[in-house]
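Novice: Mind folding the following:
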Amino acid sequence: MENIYAAMLLHKAGKAIDEASVTKVLEAAGVTVDGIQIKALVASLSEVNIDEAIKAAPTLAAAAPVAAPAAGESKPVAAAEDKKKAAEDEKAKEEAALEGLGALFG
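Specialist: As a prediction, the model looks like this:
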């Protein structure tokens, strides 16, 4: 994941995404560098228009907080159901985001 973050940082800065640049970013962040992973990432991104991939990726919206019940109201069952639904919604959003990241690799 750190490799992708390094590539995204380089892209945002308008720098070339090559093995040397990604390695420098990771080393500056104190991350262990795996040359094979970096080589694979650079090769995968060479044919991808990152700006288009970002535009096509679904956005992650913050989950709406569950409102606390009014004073005197007691609905532990409803609150538990709301939390479960919120967790399911969050998981669905994460899965959609991961599918969007898959587009980066082909």
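
Novice: from here on, contacts and neighbour counts on C-alpha atoms
Specialist: OK.

Novice: how much space between the spatially closest residue to residue 18 that is not a sequence neighbour and residue 5?
Specialist: In space, and not counting its chain neighbours, residue 18 is closest to residue 42: 6.0 Å by CA to CA, 6 or more residues apart in numbering. Distance of residue 42 to residue 5, given as CA to CA, to the nearest Å: 12 Å.

Novice: structure for this one too, so we can compare:
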Amino acid sequence: MEYVYAVLLLHSAKRDISEDNLRRVLEAAGIAVDDIRLKALVAAVKEINIDDVLKSAFALPTTPVAVPATGTQAPAAPAKEEAKAEEKEEKKEGVSEEELAEGLSALFG
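Specialist: The predicted structure is shown next:
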């Protein structure tokens, strides 16, 4: 994460995002620099337009939000059903502890 912050710092200062500049920022922050990670990040950043990424990341939603009229109240039952459906979806999307343990053992085993 520190590497990404360093890239954003260089970008906001309108400095060239190069290996040397990125290394200087990281070392000034007291972070040990991994050369492979540094090279990979610089290569990846050269392929993207940071301004466009930042604009899309912080863009406001364009879909209108439904607001009930004053004095009327929507029924509570549909909201509860939607909440239950979302909970079920979250459970399905989550990774089980067994899968997580297998993944970690593959990395460190």
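
Novice: hang on, the earlier thing: okay, now the residue nearest to residue 18 of the first structure: neighbour count?
Specialist: By the measure other CA atoms under 10 Å, the count of residues near residue 42 of the first structure is 17.

Novice: Residue 25 of the first structure now?
Specialist: Other residues near residue 25 of the first structure come to 19 when the count uses other CA under 10 Å.

Novice: Which strand or helix spans the aligned residue in the second structure for it?
Specialist: Aligning on TM-score structural alignment places residue 25 of the first structure opposite residue 25 in the second structure. Here residue 25 of the second structure is covered by helix 19-28, with elements defined by DSSP states H and E.

Novice: where does residue 48 of the second structure land in three-state SS?
Specialist: Residue 48 of the second structure falls in the coil class when you classify it by DSSP: H, G, I helix; E, B strand; the rest coil.

Novice: Tell me the spacing between the match of residue 25 of the first structure and residue 11 of the second structure.
Specialist: 12 Å.
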